[in-house]
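Visitor: fold the following, please.
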Amino acid sequence: MNAIISASELAGELAGPRPPVLLDVRWQLSLAKAAGEPPFDGRAEYAAGHLPGAVYVDLDAELASAPGERGRHPLPDLGEFGAAMRRAGVSAGRPVVVYDGGQGWAAARAWWLLRWTGHPDVRVLDGGLPSWEGDLETAAPAPDEGDFEPKPGEGLLDADGAAALARSGVLFDARAGERYRGDVEPIDRVGGHIPGAVSAPTTENVGPDGRFLPAEELAERFASLGASDDREVGVYCGSGVSGAHEVLALAVAGIPAALYVGSWSEWSADPSRPVAVGPDPQ
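Guide: Below you'll find the predicted structure:
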């Protein structure tokens, strides 16, 4: 099953006999507080206009637990996550489509969490809300309670697992190159990367319109960075959000990959963990 869906395909499914549950996960990483600007308000954006029938999901409150030693967006409590998904109408036997404002990172986080906890049919709207040409609505729906019960699955890395995979397989760093190199670090304690990790910014997986590159191009890109059939692949980023977008890109390319959810925000918070700087993995 494809991990993404186009706006035209989604319109067709919404008009069909088995429409998917729609989740609006608008969110963005913002340094507005430090700059004295108001933070991004995904709920307000949702209220101003969303896909018909879509339910808003708060990434910080429902797709992550409170920031701390495990990173800025650690895994949510699965009981609370399941309750949030059921309130949104998510059931195991009904397809789900998630979207955000176009960057794709937040939608990918929801996609990854649902897939990791066992939902069999979840996709991301390629290009997000800007790709949608149909009508929007402002009223919040009241969906019937879903029955989805999340269970942890495979494809999750902790800090030790990420370090080991950087040696035995390939570990992609999905952040911007300047953060990987340690040239700048606007958020976390220190810049740099996990020793052995390969720089693979997730922004290079999409075109100017925010849609993913064709599967063949993505496969070629990841192969050039070291992914192959005989190597395990993992991904991390700053806090497990943009890294989920890279895992999604890898899925489009037909490459299974694990996610280190704690990512650099967890790794760099521990001064005892090694930090590599510069353009080379080591």
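Visitor: please make it C-alpha for all contacts and neighbour counts, starting now.
Guide: Fine.
Visitor: residues touching the closest residue to R181 other than its chain neighbours, list them.
Guide: When the adjacent residues along the chain are set aside, R181 lies closest to G278, with 4.2 Å between them (C-alpha to C-alpha, 6 or more residues apart in numbering). Residues counted as contacts of G278 (C-alpha atoms under 8 Å, 6 or more residues apart in numbering) are 180-183, 192.
Visitor: now tell me what touches stretch 230-242 from outside.
Guide: Counting by C-alpha under 8 Å, 6+ apart, residues outside stretch 230-242 touching it are 71-74, 105-106, 108-109, 157, 162, 165, 168-175, 202, 227, 243-244, 246-247, 256-266.
Visitor: buried subset of those residues?
Guide: 71-74, 105-106, 108-109, 157, 162, 165, 169-175, 202, 227, 243-244, 246-247, 256-266 (16 or more other C-alpha atoms under 10 Å).
Visitor: P67: what's it in contact with?
Guide: 73-74.
Visitor: helices and strands around the strand or helix carrying S265, which ones?
Guide: According to DSSP states H and E, S265 maps onto helix 263-267. If you count contacts as 3 or more C-alpha pairs under 8 Å, 6 or more residues apart in numbering; DSSP states H and E, helix 263-267 packs onto helix 159-168.
Visitor: give the buried residues for the helix it packs on.
Guide: Buried positions in helix 159-168, judged by neighbour count with 16+ other C-alpha under 10 Å: 159, 162-166.
Visitor: save these as a markdown table, and put in distance to G127 too.
Guide: Formatted as a markdown table, the buried residues of helix 159-168 follow (distance: C-alpha to C-alpha, whole Å):
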| residue | distance to G127 |
| --- | --- |
| A159 | 31 |
| A162 | 30 |
| A163 | 33 |
| A164 | 34 |
| L165 | 31 |
| A166 | 31 |
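Visitor: relative to G16, which of these is nearest.
Guide: Of all these, G16 sits closest to A162, with 42.5 Å by C-alpha to C-alpha.
Visitor: does that closest one touch D173 like I think?
Guide: No. At 10.7 Å, A162 does not count as touching D173 under the criterion of C-alpha atoms under 8 Å.
Visitor: what's the spacing between D160 and S224?
Guide: 26 Å (C-alpha to C-alpha, to the nearest Å).
Visitor: do the same with V96
Guide: 33 Å.
Visitor: ranges for the strands of this structure?
Guide: Using DSSP state E, the strands of the chain run over 4-5, 21-24, 55-56, 96-99, 122-125, 156-157, 170-173, 198-199, 233-236, 258-260.
Visitor: also this sequence, please, to line up against the first:
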Amino acid sequence: MTHLVSVAQLLHLQRSAEHGAGPAVRLLDVRWRLDRPEGRPEYVRSHLPGAVYVDLEHELARRGQPEEGRHPLPESVDLERAARGWGLSDGDIVVGYDDNRSVPAARLWWLLRRSGIDARVLDGGIRAWVGEGLPVETGDVRPAAGNVSLHHHDDDVSLNHDGVSLNHDGVSLNHDGAFDVLEIEELGDFIEHGVLLDVRTPEQYNGTRTAGAPVAGHIPGAVNLPAMVAVASDGRLQHPDVLRRIFASAGVDADTVVGVYCSSGVAAMHSVLALEHAGIRARVYPGSWSQWSNTRGKPVAVGILPSGRLTTV
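Guide: Next up is the predicted model:
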């Protein structure tokens, strides 16, 4: 299943839609950075024609308590309401993009794919579009409301032996068996039989930088592989062959049980996108370090080794 689209592929999808030979294509602009979370000013100044702005902080996350992490997953009903506000209808293809190496766009992709929507990421984002000499527009696009119905994940689910979410009738909730979450209570057992990737910077991992967390370090047993090693110098994801070599350096291949976390559950979803692009299934721990470091009694490892020097929150 396609997760990334190039500029040429996006243009092809749009032409097909215009000629009635394919589904409608909806462009969503997810401009966001940790140091500048409100991306609407940049969007208003310049965006792909017809693109609708998505507010990551308020539409792709919900306000929660510190012990839930900085960016808790939105409730399904709230995400559906937001998606209809973006003009999405059933059957649409959604292409998200940003100006930050596809990190925030990957959060949109993960949430919508998990909810049964054909969502993709424009590889290289707005810079790739502009680099092809294609037009941009200014102002704010306010679409007519759509009628999309998202799959709701708020009911209790179980996992089968392959890590696929099942409802009470044993029916798969994921179209391709991916996009499952790791809860904080699962991590101890998970590390015993899988690889947990910490995709923050080495300084955050080894404990020399806190980045706003109450304590510094990493989850004991986690392996450090910074998210940005998956990105080429032009802002696009590395070729799948290159990605497979990168992940192999951390002990991960297509047969590995993999979990991913970051600071607050945004960059982790970008790493899941990179893993999917390499043909490797992974689960994300949405609470990430912002939840773990706010949970009393949790162990913390400090240093460059997965085991590290242990302390507690």
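Visitor: what's A51 of structure 2 aligned with over in structure 1?
Guide: Aligning on TM-score structural alignment places A51 of structure 2 opposite A54 in structure 1.
Visitor: so who does the closest residue to S199 of structure 1 other than its chain neighbours touch?
Guide: Excluding the flanking residues, the one nearest S199 of structure 1 by C-alpha to C-alpha, 6+ apart is D173, at 4.9 Å. Applying C-alpha under 8 Å, 6+ apart to D173 of structure 1 gives the contacts 180, 193, 197-201, 235-237, 243.
Visitor: looking at those residues, which is nearest D147 of structure 1?
Guide: The closest of the contacts of D173 of structure 1, once distances to D147 of structure 1 are taken by C-alpha to C-alpha, is G243, at 28.0 Å.
Visitor: residue in structure 2 matching the closest one?
Guide: Using TM-score structural alignment, G243 of structure 1 sits opposite A268 in structure 2.
Visitor: I'd say its match and P226 touch.
Guide: No. With contact defined as C-alpha under 8 Å, A268 of structure 2 does not count as touching P226 (9.6 Å).
Visitor: higher neighbour count, V96 and S224 of structure 1?
Guide: V96 (22 against 10; other C-alpha atoms under 10 Å).
Visitor: corresponding residue for L75 of structure 1 in structure 2?
Guide: Checking TM-score structural alignment: L75 of structure 1 goes with L73.
Visitor: now its match. Nearest residue, chain neighbours left out?
Guide: For L73 of structure 2, the spatially nearest residue (C-alpha to C-alpha, 6+ apart) is A61, at 5.0 Å.
Visitor: contacting residues for the counterpart of D92 of structure 2 in structure 1?
Guide: By TM-score structural alignment, D92 of structure 2 lines up with R94 in structure 1. The contact partners of R94 of structure 1, taken as C-alpha under 8 Å, 6+ apart, are 18, 20-21, 121.
Visitor: list only buried entries from those residues.
Guide: In terms of neighbour count (16+ other C-alpha under 10 Å), the buried residues within these are 20-21, 121.
Visitor: which one of these sits closest to L136 of structure 1?
Guide: V21 (15.6 Å).
Visitor: can you pull out the helices in structure 2?
Guide: 7-18, 40-45, 56-59, 76-85, 103-114, 125-131, 187-193, 202-206, 240-248, 267-277, 288-292 (DSSP state H).
Visitor: now those in TSV, with distance to L34 of structure 2?
Guide: Shown next, in TSV, are those (distance: least, C-alpha to C-alpha, whole Å):
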stretch	distance to L34 of structure 2
helix 7-18	26
helix 40-45	14
helix 56-59	10
helix 76-85	21
helix 103-114	10
helix 125-131	18
helix 187-193	26
helix 202-206	15
helix 240-248	25
helix 267-277	11
helix 288-292	13
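Visitor: looking at those, which is nearest to L150 of structure 2?
Guide: helix 76-85 (5.8 Å).
Visitor: helices and strands around the closest one, which ones?
Guide: helix 56-59.
Visitor: quick one: residues in contact with the helix it packs on.
Guide: 30, 32, 37-38, 71, 74, 78-79, 82, 104.
Visitor: in structure 1, what range does stretch 285-304 of structure 2 match?
Guide: Going by TM-score structural alignment: stretch 285-304 of structure 2 matches residues 260-279.
Visitor: check contacts around the counterpart of E192 of structure 2 in structure 1.
Guide: Aligning on TM-score structural alignment places E192 of structure 2 opposite R167 in structure 1. Going by C-alpha under 8 Å, 6+ apart, R167 of structure 1 touches G196.
Visitor: now do the end-to-end distance for stretch 248-268 of structure 2.
Guide: 18 Å.
Visitor: now do the buried residues in that stretch.
Guide: Across stretch 248-268 of structure 2, burial judged by 16+ other C-alpha under 10 Å covers 252-254, 257-268.
Visitor: to the chain's geometric centre, what's the distance from it?
Guide: Here the centre of stretch 248-268 of structure 2 is set off from its chain's centre by 12 Å, with C-alpha atoms, centre = their mean, to the nearest Å.
Visitor: tell me, how many residues neighbour the match of A51 of structure 2?
Guide: So A54 of structure 1, with other C-alpha under 10 Å, has 28 neighbours.
Visitor: show me what contacts it?
Guide: 21-24, 140-141.
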